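> Turn this into a structure:
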Amino acid sequence: MSNENAVVVFDELITECGFKIGHATLNKPAALNALNLPMIRLLTSQLEKWQQDPQIAMVFLDGSGDRAFCAGGDIVSMYKSMQASQTGNNNSDVTNQLALQEFFTEEYQLDYLIHTFAKPVLVWGNGIIMGGGLGLMSGGSHRIVTETSRIAMPEISIGLYPDVGGSYFLNQMPEGNGLFLGLTGASINASDALYSHLADYFIPHDAKVSLFARLLSANWQEELLQQTLSSICDDFHSLHIGQLPQGHLQENQDWLTHLAEQTNVAKAVEYILSANAEDNKWLNKAQNTLRAGSPITAHLVFEQLRRGKDMTLAECFQMELGMSCQCGEFGEFQEGVRALMIDKDNQANWRYQSVEQVPQATVDCFFAEIWSHGAHPLAHLSAS
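A predicted model of the protein is given here:
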């Protein structure tokens, strides 16, 4: 269907019973398949067509290469837009602010489309899955992880926050898991992903060809699409479950439950940093990331999870769009990207040096209403 040099490659595979499987592959392996606006638009357009096509039984979404499904959004391009907004040219400011709003709006629309897709969407989560990649994966009806899956929401290191629906899916995890992952940017593996409800099945990467063969030979029936795919994935998961690597979250659940009981962000941060990580490299790395991360982001994580607990998925995306636009203007996000991705000095000069120093008014501004009633770019989601 499309050129192999395209940033997203699409194909339609004909099954033995005559149905088709829509296959979409993120195709920027050198950039770990990081999402940019052209990729988002291509995916959205094709998914909308496949959703309306009665011959499409399911969608298979994966990433090119063996290193990553998707390492996140193209934050370097976002940085350039934010940098250009500081030129002092008012017209330039408005243009670049609108560019950021446009990116986040269309990204969240795509994520919401996957969450609400009328047909099964299998996401092959091999390798690195971070930020925007997790936004794509979390909406899949059948989310598969492999032995090399490495999942994280590392936004605390760049002064952003876990967006792409994080306010929703981090709240679906066992107690304390979402707060811990959001505050520390900790990396988790396939076992952790299954435990925290970020994935549904474990299938080794070298079984992908066999899985495709099974999908093509299946007896697809219009009223049984979900059940047919679930049965196939269950079979592969059961066959390979013995190869599942050991995780970290479940064995620390009691400690994480106590984290969820902390009544404010300062207490939560203190609780994590005071844990004994002498013989625990995973926890020690998480603590170091939290120490070096943005104190404002820590507040945003705590507050987005508090607010998102009783929100619908659509409401979470609407809240996050406002937060993301505010992050693009405030400067913390820009400084974090500079330190990590541009100058690579890992010496971010955060606005505040500790969570205790962050004024409540600063936190509140990220949740302030930007658009007048009915003018929100994602207002239509609630009607979907």
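
> hey, let's count contacts and neighbours off CA atoms from now on
Will do.

> And the strands in the stretch 51-200 of the chain, which stretches?
Along the stretch 51-200 of the chain, counting by DSSP state E, counting those that start in this stretch, strands occupy 56-63, 68-70, 121-125, 128-130, 142-145, 150-152.

> Tell me which of those sits most buried.
Per residue and on average, the most neighbours among the strands of the stretch 51-200 of the chain fall to strand 68-70, with a mean of 31 (mean count of other Cα atoms under 10 Å).

> for the stretch 101-250 of the chain, what spans make up the helices?
Taking DSSP state H, counting those that start in this stretch as the criterion, the stretch 101-250 of the chain contains helices spanning 132-138, 166-169, 177-184, 190-195, 208-217, 225-240.

> how about those in JSON lines, adding distance to Gly159 and mean neighbour count?
Shown next, in JSON lines, are the helices of the stretch 101-250 of the chain (distance: least, Cα to Cα, whole Å; neighbours: other Cα atoms under 10 Å):
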{"stretch": "helix 132-138", "distance to Gly159": "15", "mean neighbour count": "26"}
{"stretch": "helix 166-169", "distance to Gly159": "15", "mean neighbour count": "26"}
{"stretch": "helix 177-184", "distance to Gly159": "11", "mean neighbour count": "26"}
{"stretch": "helix 190-195", "distance to Gly159": "24", "mean neighbour count": "22"}
{"stretch": "helix 208-217", "distance to Gly159": "36", "mean neighbour count": "14"}
{"stretch": "helix 225-240", "distance to Gly159": "37", "mean neighbour count": "16"}
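
> compare with the first, here's sequence two:
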Amino acid sequence: MTGKVTITEMQCMDGVHRIGIATLDNTSSLNALTYDMLFQLNQQLIKWQDDPHLVCVILNGAGEKAFCAGGDVRTMYQVMHNESKEATAEFCTNYFSLEYECDYLIHTYAKPIIGWGEGIVMGGGMGLFMGTSHRVVTPKSRLAMPEINIGLYPDVGGTWFLSQIDPEVGLFLGLTGAMVNSSDAVTIGLAEWLLLEEQYPALLEELQQVRWGSAGAKELVSALLQLMEEQVIDSKPTTQICPYLPQIKEACKGNDLELISQRILALESSNQWLANAKQTFAAGSPITAHICFRQVKDYHRLLLADCFRLELTLSVRSALLGEFEEGVRSRLVDKDGAPKWMFNNVTDVDERVIDGLFTSMWSDEEHPLAQLGK
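Sure, this is the predicted structure:
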């Protein structure tokens, strides 16, 4: 898969400071992240972080359809399907290590990064977006962690950010792959600001005129976005999730996945959004459901760097297990929509399989992400 990150810089009006813009550019695949794109983005962010005159970064996606629809799972499928277990483990370790390093860099970046989440923000795109200091959505935005469809799990920091919002809501989103609109995203905490698509040029112009250095850079950006959001009153989409939040939270309470599963499937569903969420959960990977359940219930207190270390093990082991390969085959390659999951439902899943997925592949010292956060 081809793809690049287009880098541009804008000079500010004071003649001293600059704004950096990194545009994910892989429009034929809704800006899905290739290894080369991740490498390019990571290197550029490191360079900008060390540049004293670069004051703010914007991360966006090319085209109008997507910020980023996820990782390069098609290439992963080719490797999983055609290569040896050793080659698969090596490829996936390299890809996911780089992806998680980049996500972590964004989460801990010293300068403001505005995530302009226009269009589809899913999977690997959520990993980038959720790390940005200023998460902006537009009326066209659609956010989701849909990994249950393909037998993976909510990675890219999902262990962290699905628990940072209301954990019951986070669990529901992970189990159902439900897509939320921009109004919902702001309400539940996946995004902070809702602007119009057509405000983007004005945002660039205003950023160039900011008196950088007069206050903390992140505070200056927040104040600007607050002013711009006040101009958006009538264009906010009708909420989808909010009317059902009490039922969703009640359904996802407790430590019994089987009971939670029954409650989700019993939710009132004359509403199409809720019906879609239930249908996705029912048709999704039972193994994914178990991983997601443990992420939110058992690992919600992990530090961010430890979340990424855990997820690297989960991702590589998922690539070797076969469930992920089968999910991608069914949904994206053959498109028969009938994946042959290893287990029929969450009740049938052998907990020892899940225990194995959570067992680290490396000692602490040898872990590929050992230095993260150190």
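
> Just put the helices of the stretch 101-250 of the first structure in TSV and tack on distance to Gln101 of the first structure.
As requested, the helices of the stretch 101-250 of the first structure are exported to TSV (distance: least, Cα to Cα, whole Å):
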stretch	distance to Gln101 of the first structure
helix 132-138	15
helix 166-169	18
helix 177-184	23
helix 190-195	30
helix 208-217	37
helix 225-240	34
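
> Tell me which of these lies nearest to Thr25 of the first structure.
Smallest distance to Thr25 of the first structure across these (Cα to Cα): 12.2 Å, for helix 132-138.

> What span of the second structure is the closest one aligned with?
For helix 132-138 of the first structure, the aligned range in the second structure is residues 124-130, judged by TM-score structural alignment.

> Which of the helices or strands spans Ala275 of the second structure?
Per DSSP states H and E, Ala275 of the second structure falls inside helix 272-283.

> so what does that helix touch, helix or strand wise?
Helices and strands touching helix 272-283 of the second structure, by 3 or more Cα pairs under 8 Å, 6 or more residues apart in numbering; DSSP states H and E, are helix 167-176, helix 257-265.

> Work out the gap between the next helix or strand after that helix and the centre of the chain.
With elements assigned by DSSP H and E, the helix or strand that comes after helix 272-283 of the second structure is helix 286-298. Going by Cα atoms, centre = their mean, to the nearest Å, the spacing between the C-alpha centre of helix 286-298 of the second structure and its chain's C-alpha centre is 16 Å.

> In the first structure, what stretch matches helix 286-298 of the second structure?
Residues 295-307 of the first structure are where helix 286-298 of the second structure aligns, taking TM-score structural alignment as the criterion.

> Give the buried residues for the matching stretch.
Applying a neighbour-count criterion of 16 or more other Cα atoms under 10 Å, one finds 295-305 buried in stretch 295-307 of the first structure.

> now these as a markdown table including distance to Leu259 of the first structure?
Compiled in a markdown table, those are given as follows (distance: Cα to Cα, whole Å):
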| residue | distance to Leu259 of the first structure |
| --- | --- |
| Pro295 | 18 |
| Ile296 | 19 |
| Thr297 | 17 |
| Ala298 | 14 |
| His299 | 15 |
| Leu300 | 17 |
| Val301 | 14 |
| Phe302 | 11 |
| Glu303 | 15 |
| Gln304 | 16 |
| Leu305 | 13 |
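
> Return the member of those nearest to Phe330 of the first structure.
For these, the residue nearest Phe330 of the first structure by Cα to Cα is Ile296; the value is 10.6 Å.

> how close does that closest one sit to Asp364 of the first structure?
The spacing between Ile296 of the first structure and Asp364 of the first structure, counted by Cα to Cα, to the nearest Å, is 11 Å.

> circling back to that earlier point, now for the strands of the stretch 51-200 of the first structure, which one comes closest to Ser230 of the first structure?
Per Cα to Cα, nearest to Ser230 of the first structure of these: strand 142-145, 7.4 Å.

> Quick check: the closest one compared with the second structure, mean distance?
Between strand 142-145 of the first structure and the aligned residues of the second structure, the post-superposition mean distance stands at 0.4 Å (mean Cα distance after the TM-score superposition for the first structure).

> Show me what that strand is packed up against.
In this structure, strand 142-145 of the first structure makes packing contacts with strand 121-125, strand 201-202, judged by 3+ Cα pairs under 8 Å, 6+ apart.

> list the contacts for the equivalent of Cys252 of the second structure over in the first structure?
In the first structure, the residue equivalent to Cys252 of the second structure is Ala260, according to TM-score structural alignment. Taking Cα atoms under 8 Å, 6 or more residues apart in numbering as the criterion, Ala260 of the first structure is in contact with 175-176, 179, 268.
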